[in-house]
Structures are given as C-alpha cells and as structure tokens.
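In: Sequence first, then the predicted structure, then my questions.
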Amino acid sequence: MDLLSFMVLFACILVSSLKISVANDSIKVSQSMHDGKTLVSKGGKFELGFFSPGSSQKRYLGIWYKNIRIQTVVWVANRENPINDSSGILTVNSTGNLVLTQNESLVWYTNSHKQAQNPVVELLDSGNLVIRNEGDTDTEGYLWQSFDYPSDTLLPEMKLGSDLRTGLERKYIAWKSPDDPSPGDIFRVLKLYNYPEIYMMKGTQKLFRYGPWNGLCFSGIADLRNNSIYGFNFVRNKDEVYYTFSLVSDHVITRTVTNQSGSISRYVWAVGEDQDWKVYRSYPKEFCDTYSLCGPYGYCVSTQSQSCQCLKGFSPKSPERWNSSDWSQGCVRNKPLRCKDKLTEGFVKFKGLKVPDTTSTWLDESIGLEECRVKCLNNCSCMAFTNSDIRGGGSGCAMWFGELVDMKMYVIGGQDLYIRMDASELEPVHRHKKKMGTIVAATVAAICGVLILLSTYFVCGIRRNNAGNSLSEVYNEKHMDDLDIQLFDLLTIATATNDFSTKNKIGEGGFGPVYKGILTNGQEIAVKTLSRSSWQGVTEFINEVKLIAKLQHRSLVKLLGCCIQEQEKMLIYEYMANGSLDSFIFDDRKSKLLQWPERFHIICGIARGLMYLHQDSRLRIIHRDLKASNILLDENLCPKISDFGIARTFGGDQFEGSTSRVVGTSGYMAPEYAVDGLFSVKSDVFSFGILVLEIVCGKRNKGLYHTDMNHNLVGHAWTLWKSGKMLDLIDLNMKESLCVVQEVLRCLHVSLLCVQQYPEDRPTMMSVILMLESNMELVDPKEHGFISRNTLGEIDLRSNRKDTCSSTDVTMTLLEAR
C-alpha cells in the first residue's frame, strides 16, 4: 500500500512531504514526526518523542523532562499498545486529532469532536501536549490536551478529578513495572460521593484514603498543607470536582507519582551536586493509614502499643480476635440505638479524628452545625455529623449514614466528629438539658418528623416503610454505595405530574408508563415509573440508578433523581422535548422533519455516546438493549441513549461475558448473544448497525421487505449491497436536495460492517466514528449474522419469557442474577 492510500485509510492525514522539518515545539497538519525526532517545549522544560523504558526494547510515545540527566517520563500515549520497532510515525489530521501509526497499522488515536480549523499540536512548558486551532491561545479552546488523559504522574496545574459537564474522569494509574508503562491495577482516583474524597485503589479494593477536604486540608493527611515548595487547591462546583497543586517558585521541579507498590510519592529534583530525585513525602506513611484497619467504629492511633481502639461507648465485636490483633470485625455499641423518640439519643463529641469514609454521606454547605445536628437527630439512619468546612469556626454540614469506618486519632490536629449514641452514654449535663427541654424538644421533633422525609428515606436507600419490605431486605445495602443523586418524595412527583394524569403520559414500555412533569421551580422532568406487575424488579431498578448516576456525557440521558416510596419505584430524568427516536423515523409525518443532516447528526451522536460507554467511562458498560425507542431526542434533536436497566459493567481489562438467560429486544440482538448468551462491546456494535439501517431507511428491521416474505431489513440491505443498489434503501421522506449521497452510502456501508456475523469482524465504536467522520477507505462487509424471528423461535427463547411488548417492540425479559 503506498503512503497516500495509507494516510487516507487512517484518517485523511494530509502529508505533503516527509522531508519537511518538524517545528521545535509544534506539528501542523502538513507535518509528521518519526521515531528519532522530538518536540521540545519553548522554554526547554519538556520533550516529546519515542522511548524504550528500562530494559524493554518496545517503543512508546511519551513526554519527559528535557534537562534532567535521568530520563523521567511523565506521560505515555500508547501505554497499552507498544510499537515493536522504530517505525512509529506521529501525525495530526485535518479533524484536529493525533494519529500514531506503525507499518500501516493504527497504534493510538486522540478523540476530539471539537471544530478544527488549521489544527496545531504544541508541547507546552507545563508538560501539557495540546491540540489547538492555530492562533487560538485560550486554554478553554483546546481541541484536546494530554492533561485530560494522565498516566501515573501528577504535574503542577494538572487535575485529579472529574469534569461533570463531559463525564471526563482524570485518574492516575501506576505503571506495571519500570520496564512496562502499561496500566497496572493500582490507581489514584477522586470518588464523586456527596462528600468527595481521593482514594488509592487496587482494582475495587480501597488501600488508602485522603479523607474529605475540610477547607484547609484533607482530613486524612493533615500535614499536606501549603508550603514553600507548592500550594494546592480543591475545587468543587457544578462543573468540576478536582484537586490540583501549583508551584511557589518556577525554579522547583516536583511531581507526584502513583506507584504499583501502592504508594503515592512526591519527588523533588535536587540541584547541585546530588542531581537526583528526592522523596519529599510519601503516602501511606504509617501503619494506621491502612484502609479500615480497625473495622467499624474502631480507630487507629500510632502512638499506642495496641494500634486499634474502640470509640468510647463501643466494645470489640469479637474480643478473642481483637486481642489477637485481628481488628477487621471492629466494634459494636454497648447500648444499641432505639430511635423511639429524639429524647432517647444524642451525640458525643470526639476530637482529633480523621473523619470516617464518606461513601454514604450527605452534604449541605449552606447550613451550620446546629441545623446539621437537628437534621441528623431527626433521621434515625444518621450516625454522625460535623462541619464540612473547619475554617473560621466552622460551616457547612456533613452527615454520615451506616457504619463509621477508617478513622484515625491524631495527637495534634484532626477534626471534631459528633457520633450518635444512646442517651445513657451521654454526659449528665446533656441528659439534664434534655429533661428540662422535654416539651420543646418533643414539639420540635414532631414537626421535624413530618417535614424531614430523610428520616425514612435517604439517597434511595430505604430502611423500612409500612407498606412493604425495605430495600435493604431485597437488595444488599452495600450495592447502594456510590449513588450521588437527588431523592424525590412521592408527593412532589405526584404534584408535578398532576397526580399521574393520563394527559401527562408521554410513553410506556415493559417497565411501566412514563409521565411528563413540572417541578415547582419550573423544571420539566420525565418520570419513568416501574409498574408493580413489571418484570423489571428492584435489581434492575438499582442497576439503572447505579449506572446512570455515574455517567455524564452529552449523548446520554441525564438522571436527575429517583423515588422509592411505599410500593412505588421511579426514575426522574431530564425531559426530552422530542421524545424517542422511533416516534420520528417510523412515522410518515414526523419522519419528514428528520432530513439527512439531522439523521447523520443523530447517528454520530449515538456512536459517541456508545464509545463513551465502551471506552471512556469509569467502567466499561455494555448496554444490551440499544434500539430506536431507547434513543431520546432533546429540543435540538440531539440524541441521548437511555434505559440502562439491563446493562452490564466490566473492569478495565474485561471486554465480554456470558449469561444463561438472554435479555434484550428482538430485532436488535447479535447472533452470539441470542443463541449462546455471549455478550460484549461487539454485541452493542451489532445493535448500533441495526439502528443505523433503521435511521437511514426509515423502516423497522423486523418488517418484511422481499417477495419471498423472508427478508428483514438487514437481509434486504445485504441483497441490495450485493447488487449495487444501496441507494434504493434511502427513506423516501428525505429530500434528495439535502442528501449527501456519499455520506448516506458510507453510513449504510458502516452499518453492514457492524452487523457481520462474527464479533471479531465487527469494528469497535472508536473505529466506527473514524469511518463515519472521515473519507478513509472501507473494507467490504462479510455476510450479516442477524437472527430472525423464526430462528429465535427455534432456540425456544419465547417459551421462557414474559411478553412486555408494545405494538412494535418485543423485549426479552428473562431476568438474570447480577
């Protein structure tokens, strides 16, 4: 293959000549960088090029300090896909993306969807590799930047945390070894709990916890404060949550590294005769920093011969194991809580603590300590509270729910924590005050008991209601961790939907009806109710809540909150003014509103949302029910993927799974899934291919399109493809004047690549986007693997399912354990 064909194949990269010299700190569209060449930032601080780590012979594209004699790599592009020789080439294409190739093979590729105009790649003196439009110096206008996709090293001005607008999560993953920069299983991440905090993790296991930010420092590392070397900041607002540090002096060189050993080390470059990296600080720094070492209601104190102690009012749950230094079971109360009325309980103040793990917390920065105490006292599930900001006498309110774990006692420093205790454990003066204020306290408690619905419900985790079982009995409460959404009470939702009036009903699926509502603040919402007769139970409901609460992307529907009260279970979404995609493309009148520009925009938007699920979200997510009715359209006809009730999540290195019970929708399921229960990202790709065909053609896949009454839309498209008549598929409701024929044919071509029989033949969603948005050459598709209704009948799936179909969709509803 000649060079020009190769460049067309991988992204429309226009290379006028390989002899053009590379600019010192930048690359333009007409330039490329080979192995052996480098970019150097203008101030000479950082260098970008190809390197081999340690004793390895493999080649990687990375960034390192330019003038430090020990090569110290701070960022690696192709961590998971090394180059075997010196044939690597880095180029920037006209869409504003970097492409790394080796011998005509794609190695690594950036994924910017911003508008590119004369894009330039530049290495900055901060160590940030950026793609920007030529002449644009605004940092907010970067098309892409390496600081958003860190490796193991945190540099000054880099962020550890999440962009809530895009769902981008910046976490720092250790190298597997000094010879292997591929991602290890140790990483540093900021968890977006109500009261966020940073953890060192090993897979799903928590190793070390910073403690939440208290306005001055992190509660668990009180010695990490502004100093003569660097200052740091913690930002939490509606757009972003992150930690960052900045240098006091430009002459200091410092970085923090996440190590595969499970430690975080801050290094400072020693000038003068030493000329080496010195460890300035390292965490965890002592035995007591081990996560949850002392179990529930235990705390660790490094100055004691017995490191773990029980809080006052608590005793070891297993004295025998405790005395043998096995503290994992922690401590239990001497006097169990009764919560019969507010006079039987109160709070004991504990000083100098690293406050507990914040997984199950509630935060309100607008109220003070006394109002915080009242709220906690009136909620039997609230176990502790304190100020969220300790500056200037304290402000804000943080409340803990469930067991208190991972506490540490400081000799100097720490925070106050108020822990719920039985009245008999309170100091006499407290009990006297309570007795003197019986009438007032009882009155206040009664009023608060009516007004504060959190006393029964909190963050979708019901402890008990009078009408049925609690969620904790149906679904283990530990699976409710990490939820960060608003809880709506039933009265609010009933008022918003005009008491679930039929006039407000905007749709219905197997789960139950969907209603439009308007909150008292004027916000429009969509209320997805789970009918009591629905196949979708608490498991599916919680699954959807847990998934969507963590996902933030412009092509995914936004979950505003949930309601679980009495026998009702509801999800509260942002309202999509134009409803579902199927209501447009399969309706002769409304489909005329979707001309080709709108349809192509919808196809690309769905593709980006699906790629986010498969590749860029915190967990790899397989949707398993991608179809036209699960694509919602906002007022601008922008698509948003919805309905994650049967989705499955995987860790970073897992791509597929299997099940003995198939769930999904007839007409969209991949053959390996429908027949053998095997699902992967490629089964979602198959469903996407079906969806693209339906969008272009305006017809359902499950219809009959051939005289032998045996072809569905996929089979019909395949027949026309072989006969060279693909244009016959185009929806007649689209005006020819608005059609870009080459774009339409490319979409149809890509759709057939997506529905090939074998998963390994189907492209990834990243490749799909590249094919849709470029003029790269496409390979011919192999025969499709669609499973017809007749075949589904033969494998006897119908006999095992409950039908939950509308007039147009049949959803397989066999439940499976997750």
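Out: That came through, no problem. The model shown is predicted, which means the values in this text are computed figures rather than measured ones.
In: From now on I want contacts and neighbour counts done on CA atoms only, so please keep to that.
Out: OK.
In: How many neighbouring residues does the closest residue to Ser86 other than its chain neighbours have?
Out: Once flanking residues are discounted, Ser86 sits nearest to Asp35: 5.6 Å by C-alpha to C-alpha, 6 or more residues apart in numbering. Burial of Asp35 is recorded as 17 neighbouring residues (other C-alpha atoms under 10 Å).
In: isn't Ala384 right up against Tyr418?
Out: Yes. Contact criterion C-alpha atoms under 8 Å: Ala384 and Tyr418 qualify, at 5.3 Å.
In: intersection of neighbour lists for the two?
Out: Residues touching both Ala384 and Tyr418 (C-alpha atoms under 8 Å, 6 or more residues apart in numbering): Phe347.
In: ok, those two, which is more surrounded?
Out: Ala384 (27 against 19).
In: Report the buried residues of the helix or strand harbouring that one.
Out: Following DSSP states H and E, the helix or strand that holds Ala384 is strand 382-386. Of the residues in strand 382-386, 382-386 count as buried by neighbour count, 16 or more other C-alpha atoms under 10 Å.
In: Name the nearest of those relative to Gly43.
Out: Nearest to Gly43 out of the buried residues of strand 382-386 is Thr386 (C-alpha to C-alpha; 47.1 Å).
In: what ranges do the strands span in the stretch 1-150 of the chain?
Out: Using DSSP state E, counting those that start in this stretch, the strands of the stretch 1-150 of the chain run over 26-28, 32-34, 39-40, 46-51, 60-65, 73-76, 88-92, 98-102, 105-109, 119-123, 129-133, 144-145.
In: Show me what the last one is packed against.
Out: Helices and strands touching strand 144-145, as assessed by 3 or more C-alpha pairs under 8 Å, 6 or more residues apart in numbering; DSSP states H and E, comprise strand 129-133.
In: Tell me what angle the strand it packs on forms with strand 46-51.
Out: Using axes from the mean of the first three to the mean of the last three C-alpha atoms, to 10 degrees, the direction of strand 129-133 lies 110 degrees away from that of strand 46-51.
In: list the helices and strands strand 129-133 packs on?
Out: For strand 129-133, the packing partners by 3+ C-alpha pairs under 8 Å, 6+ apart come out as strand 119-123, strand 144-145.
In: hold the first one in mind and look at this next one:
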Amino acid sequence: MKTSMEGYTILFFCSLLLSIFLTSTATDTITMSQPIRDGETIVSAGGSFELGIFSPDSMKRYLGIWYKKISIPTVVWVANRESTPLVDSSGVLKVTKEGILQLLNRNGSIIWSSNSSRWAQNPVAKLLDTGNLVVIDEKDDNPENFLWQSFDYPCDTLLPGMKLGRNMTTGLEWHLSSWKSTDNPSPGDFTYRLDPQGFPQFVVRDGSVEQFRSGPWNGLHFSGFPDQIPYTTYNPHFVFNQKETYYTDELCNDSVVTRLVLNRNGIIQRFSWNDQTQDWDLSQSVPKDNCDNYAICGAYGSCNIGNSQDYCGCLKGFVPKSQQDWDISDYSNGCVRRMPLNCGSGDGFTKHSGIKFPDTRYSWYNESMTLKECESLCLKNCSCMAYTSLDVRNGGSGCLLWFGDLIDIRAFPEDKKEIYIRMASSEIGMSLSLKLDQVGSKKKKRVWIIVSLALLVGMVFLGLGLTLFVRKKKKLSREGKKGHTVERGYTTEELELPLFDLATVANATNNFSINNKLGQGGFGLVYKGVLEDGQEIAVKRLSKNSRQGLNEFKNEVIHIAKLQHRNLVKLLGCCLQVDETILIYEFMPNKSLDFFIFDHTRSILLDWTKRFQIIIGIAQGLLYLHRDSRLRIIHRDLKAGNILLDNKMNPKISDFGLARSFDENETEGNTKKVVGTYGYMSPEYAIDGLYSVKSDVFSFGVLLLEIAWRLYIEGKPLELIDASIGDSSNTSEVLRAIHVGLLCVQRCPEDRPNMSTVVLMLGSESELPQPKQPGFFNERNLVGTDSSSHKHEPCSTNEVTITLLEAR
C-alpha cells in the first residue's frame, strides 16, 4: 500500500533536500555559543532524525524534526505550529543561559520558545536518536533531569517512547492534534486524547464532538482495536497509576521505523517503513467503517458492518426504543429492555462476547477483585448495568463495572473477550430458580421446572398457530382488494417497505400540485411533500404510461430498501394503491450537485472545502455499495444530477433505477442494452456492455474532473480548477483530487483503482502512480499499447440508451 505522511508538497520536499546540501553543524547539539540558522540542521547521534527549519508551502517556515534516513520527507514534530510562522529564511534557533529554546525572526523577535522548570549550569539542546529534542545540563543526561523535551508536546505523530495520556501530578497532558491542512501544520479540528472519566480510554474528537473511542484497555489491547495484536514490530504499554496514565509503544527491534499519526481527517493510522519498497506501509487505520462512529446505534444498540440488512441492531433482550424511528433508519434513540429490571426481586446477567466494550465514562474499577466478586458487587447495586474482568491476561483479574446506559457498542466477532450485561430474571429464565432457592427444596425445583417447560412449549405452539392464521387471513384480505399489486409483478410483502396511504401522500403534496414539483425524469415526476408531523419528503410518482419507469421502480426498491449509509439517500417507504406506484424519500433541500457546479452564479457557493467534502462523501458511499453493503452493487448511472445535497451540503447518492448487484464470486456483468448518461459511461460499458465496480469508478472520476487531458500532460493542471474556488482552494489538495480523478478514468478497467484505494488516496499524501490516457467513447479499441489488460470482444448487437447532458 503506497502511502506517506500528511503535509508534504513538492516544495516541501525540495526544502528538505536543500537543507542537506547547505551548511550543517554536523552535530546533535545546540549550545549557547552555537545556535543554528535557517539552512543549518542538527542530526541525532545515530543518524535517525534531523532538526531544522522547513517550509510546507511557498511562504511560511517552521522549526521541525523529520526522519533523516527515510527517502520520503516525513515530519514528526513542529515547534511553532501554534504561533506565528517565519516568513523568510532568517530564522535562528538558540538556547539561553536559563535553558530555554528560542526561535527568532529577522528582527530578533521571539517566534516560539520552550520553558524550563529549573536552572542549569550549562544548558544545551540535544536531538536524541528517538526523535526527542531535549534541553539538558551538558553534564547530566539523565531523563529524570531533562529541563524540557519535545516528547512532552506531541503534534500529530506518536513515536515509540512518546506518551499519550496525562500526568496526574503536574497536570501535563500528552495528546495528538491533526494538521490543519497538507501545507499548514497548525492544529486542525481533530484531537486524540485521554478521557480520564471512569476507567480511562482515548477519544478522537472533532472540536468537542466525539468521533471515535478506543474502548478500555484489557491488558492486551484497547477494546476498540481488536486487530492491534499480534505485535511483531512493537509492544504496546498502558501505564495506569496514581501519578500517570498513558499509552506508549516500545520497539521490538531498533531497526524498525514505525509511527502513529492522527491525520487531518481525524483518522488514526499506524505506518511502518518498508525498506524494499522505500515507502510507508499502512498497517492500521481507525475509524475504518461506519460502525466506528461514536454511539451510532444509541444506547444498548450494537453496530455490525457485516449485517445483511442494517448496521444497527439491539442487544439480545432489547428492542428499539422507537420502532418508527428505526424503520426510517434513525437509530439515535437506541434500544430499551424488553423486560424491565426488578432489582429487589433479583436480576441476572447474560454473557456477551465479540463486541467492543461500552463507553467507560461512567464506570468503576478494582484491580484485585475476582470475577465472581465483581458479579456479586454489581448485582447488589441497582445502577450497575454490566461487568467484566479488568485484565484478561492469565485467566482474568480485576473488576470493571458500568453504570447507566451502555453506549457505543459494535460487533467484533474475532474478539472473544466477555462482558456480562444485567437483565431481568424473567428475560433470562432465572426467576423460577431464584424463587425455588428461597424455598430450599430441590424436589420442588425439579417439579416447577418441568411444569414451566411444558407450559412454555404449549404457549409457543399456540402462538405459532395464531400467527399463521392471522397472516393467512391478512393475505386473503389483501388479494381481494382492488388494485392489488400482483398484476405489476410483485407483492407488498416482497418490497419489505413501510407503506404510505395514497391520501396521506396526496395531502402532503397538495394533491400533487405543480407548485410542489421538484423535477422530472423518464419515470415521471418528483414532488416535495410535508407530512402531518412536519417531516419533509420527496415523492417520486411513476408515470402510468412508463414501462421503463416500472422496471426502474422495482430495481430501486430491490437495491436500496435495506441499504443504510450516510451518503446514500434514504428510501422511507412506498405507496401502492389503486393504480399508483410511488416512492417516498427523505427530502434534500439543496437539490443536486449539478444545480451548483454547472451554474456560474451558484458555483461560488461551493468553496473548495465543501467540494472536497462532497468528493469524499461520494467516494465513501460508492465504497459502501461496492464492498460493505449486503449486496455488491454497481450504480451504473453515477452523475452530478444523481448526487443530492442535504441541508449541510453532505452528498447522498440517489437513483438506483439502473443499478445491478453481484454475488460474492462475480466481478463483472454484460448487457446488450446499455443505459446511462453519455459522458459518465466507461468505455467498456458504452461500447461492449461490460460493467463492473470499475465502471462506477470511471463515473466517479468524471465527477471529480470534467476532464481535459491535454492540460495535464502539458503541465497545466491548475487550469482545470474552477475559477469560483480558486481563492478558497488548497493547491496540493486540488492537484491530488485531479490526479486521483485521472487514475479513475483510465481507459482500461484493470488500471483503475477500486474505491477503497480511492478513499485512501484522497485521505492521505501517498505517492500516486502516473495515470495513463483516459478512455473516450469514440475509441473502439479499449486496449492500448501501454496496458496489460485483456481485450474484450465487442458485442455488435448492443442497444445503447443514453441521456444527453446539457451544454455547460
């Protein structure tokens, strides 16, 4: 996997190379009489790290530390990221007689300075081979006596030996904060820091909003990082005592180069240097999917990315708090117990494994108790909702208790650590044994169990019989009604969607008033509606004369009804009544993407930050369709008009009328009837009817670019940038987006990246391969001399149905 650290541009690379050839102090130390100037550097004794002044853009300069032996410039620490950057090459770094580091500008003003807790006779600054810049007394290099060290002030990178946590005595906190952008090392929006409430855990926040939680440490790893083991290059340590609480890495081999980074998108990534490929290997990345998003399923809800229907489900013994909300995929209210607790009459516990342990913000722990003592203590406290062993090593030890609702749970089938959740005794079949224990008669216990089992079996059979009777009666009733949908080729049972009454839909749209019209397609009209409870909806009404629309309707229901993702439009239900066929969606107030980007006036409303957010959202939605959904789905009509925007300008992929799904073993399909939109179709699909996930990748690339190939090969890629976003754009980010777009629209499907690679490339600063010539629909031969792909034989009888795009 090709990847490298955030924050590097070509200019930055040149700046670091230049520092090698300029005058160097050829030492690892700065003294009071020997400061270093811009262009000079110091190098750690073993040659692993280098310190100097660098520039991530053409204007600003920063004091930083980077790897010396790594061929890809990779900065691990920046001194003046929270203060004013230098604006020219006159910067000087010196150490004062008080043992304070100072970075001065041309005028001698202090741009940045360290601090010192005590006086030293002869202070010097030294760059250690761990990457730690320390200020020490020249004759005392004991770590306990450091006057100051850069390891106490991490930036976005955690190196082996650095601490992530908190010193309870001094109040010093070690945390990571992302870069603001690729060329701006100032603190960004994301932080990764210790939450000391209850049993400690680490949390990624976007500002003050929780995004991801590590889960509690169990002696081997954090509950939210089940793939953190086995360890081959480093050993993780979690220190937890009255003085300090922190996490740190210890290298197994000094020759290994590894680092943990919080990137500018709030993703925690573990990199290791690969000498053979001369690049960084990405070995770990979280959040890795939707289920890593904090508390996405609410209280007592569990998120399972592999679920065949929805991500969210309730833990065993719990039901949705609001079934109506869950039916429209709103899981925020979570779940509630099916049977209420009755602490006075005795509750019990059910064992769960293969899950990420809940938020420990409201928890209590004891390091010496046994698991049995832990259970007894929890049972005596009516507010205690769950317990587990604090440390799972050597058979388990200690006690961890949870109080209040259990939130932020997800499925980790590979992690077999056990947690015990409090349940009503009647829910887990314990009430009978508890009552008989009080009587003290083993004989009565056996009798009661036999009688109870007999009654239970009888009730089950009776319930099944009644259920079958009611279902059959309802089916016969439906089949006797006018407008039964069998004549349209499907029944309401097959759709598995909430049904809306026609009168309700008509009332919501003012009887399908022309004033409520949002748009029109080959299927019919789309109207805006408002339900009685105030919810805004979009109503797609199938034209009675549209046979193609009917096929699209059925296809849309099949492919999107059970799919849930933040970047897919939500299908709320349908109306099948009399001769009406209607789909009801969530309403998107900002219309579609083409409403903005193809209009000179409205396009200025989309600055680069919003556009890049939209690009990332579309990519993540496609990745879900291609890899993480219950079906492998090819959209086949991805275009700007099918990207809807919500009130926060978040993109939602819509219109699945042309979508196709694959089984796990299928990779591509073939059709004699090519449908879609000219300009977004991949060559192999438009010409030969071959479609695959790479067809969608091509369409995504067109969305990313609206491309002009010759500008790129002539070295003029910046001419592709929309003039309306020029002032707001991040040049390196725009160039990367263009480059990724070019990779997506390469002629041969085999050359195009898949969507997981696209998401990774957009979210990192990895070195990208050179794109080959893109595909054009007037090219008959899809295989160029520079491609290794196999030639597909054309299908001469293909029937092409395309939608022409309006002039822009």
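Out: Sure thing, it's come through. In this text the structure is predicted, and so the values were computed from the model without any measurement.
In: that older thread, any idea which of the strands of the stretch 1-150 of the first structure gets closest to Val348 of the first structure?
Out: strand 73-76 (47.1 Å).
In: so the closest one corresponds to what in the second structure?
Out: Mapped onto the second structure using TM-score structural alignment, strand 73-76 of the first structure spans residues 75-78.
In: The matching stretch vs the first structure, average distance?
Out: Stretch 75-78 of the second structure differs from its equivalent in the first structure by a mean of 0.3 Å after superposition (mean C-alpha distance after the TM-score superposition for the first structure).
In: which parts of that stretch are buried?
Out: Quick answer for stretch 75-78 of the second structure (16+ other C-alpha under 10 Å): 75-78.
In: helix, strand or coil for Ala398 of the first structure?
Out: When classified by DSSP: H, G, I helix; E, B strand; the rest coil, Ala398 of the first structure comes out as strand.
In: How about it, nearest residue that isn't a chain neighbour?
Out: Among residues not flanking Ala398 of the first structure along the chain, Leu363 sits closest, at 4.7 Å (C-alpha to C-alpha, 6+ apart).
In: could you list every residue that touches that neighbour?
Out: For Leu363 of the first structure, the contact set (C-alpha under 8 Å, 6+ apart) comprises 194-195, 388, 396-399.
In: now those residues in JSON lines, with distance to Gly509 of the first structure and neighbour count?
Out: Below are those laid out as JSON lines (distance: C-alpha to C-alpha, whole Å; neighbours: other C-alpha atoms under 10 Å):
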{"residue": "Asn194", "distance to Gly509 of the first structure": "32", "neighbour count": "20"}
{"residue": "Tyr195", "distance to Gly509 of the first structure": "36", "neighbour count": "23"}
{"residue": "Ser388", "distance to Gly509 of the first structure": "43", "neighbour count": "23"}
{"residue": "Gly396", "distance to Gly509 of the first structure": "42", "neighbour count": "19"}
{"residue": "Cys397", "distance to Gly509 of the first structure": "41", "neighbour count": "24"}
{"residue": "Ala398", "distance to Gly509 of the first structure": "39", "neighbour count": "26"}
{"residue": "Met399", "distance to Gly509 of the first structure": "38", "neighbour count": "27"}
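In: Widest-spaced pair of the residues you listed?
Out: Largest separation among those by C-alpha to C-alpha: Asn194 and Gly396, giving 12.9 Å.
In: so what's the counterpart of Pro358 of the second structure in the first structure up against?
Out: When the first structure is aligned by TM-score structural alignment, Pro358 of the second structure is paired with Pro356. With contacts defined as C-alpha under 8 Å, 6+ apart, the neighbours of Pro356 of the first structure are 211, 404-407.
In: hang on, the earlier thing: please identify the most buried of the helices and strands packed on strand 129-133 of the first structure.
Out: Mean neighbours per residue, mean count of other C-alpha atoms under 10 Å, is largest over these for strand 119-123, with a mean of 25.
In: what's that one aligned against in the second structure?
Out: By TM-score structural alignment, strand 119-123 of the first structure lines up with residues 123-127 in the second structure.
In: what's the mean gap between the matching stretch and the aligned bit of the first structure?
Out: Stretch 123-127 of the second structure sits 0.5 Å off on average (mean C-alpha distance after the TM-score superposition for the first structure).
In: Contacts for that stretch, please.
Out: 28-32, 42-45, 49-51, 95-99, 101, 133-138.
In: Buried residues, the lengthiest helix in the second structure. List them.
Out: Secondary structure of the second structure read by DSSP state H shows that its longest helix is helix 442-479. Within helix 442-479 of the second structure, the residues that qualify as buried are Lys445, counting by 16+ other C-alpha under 10 Å.
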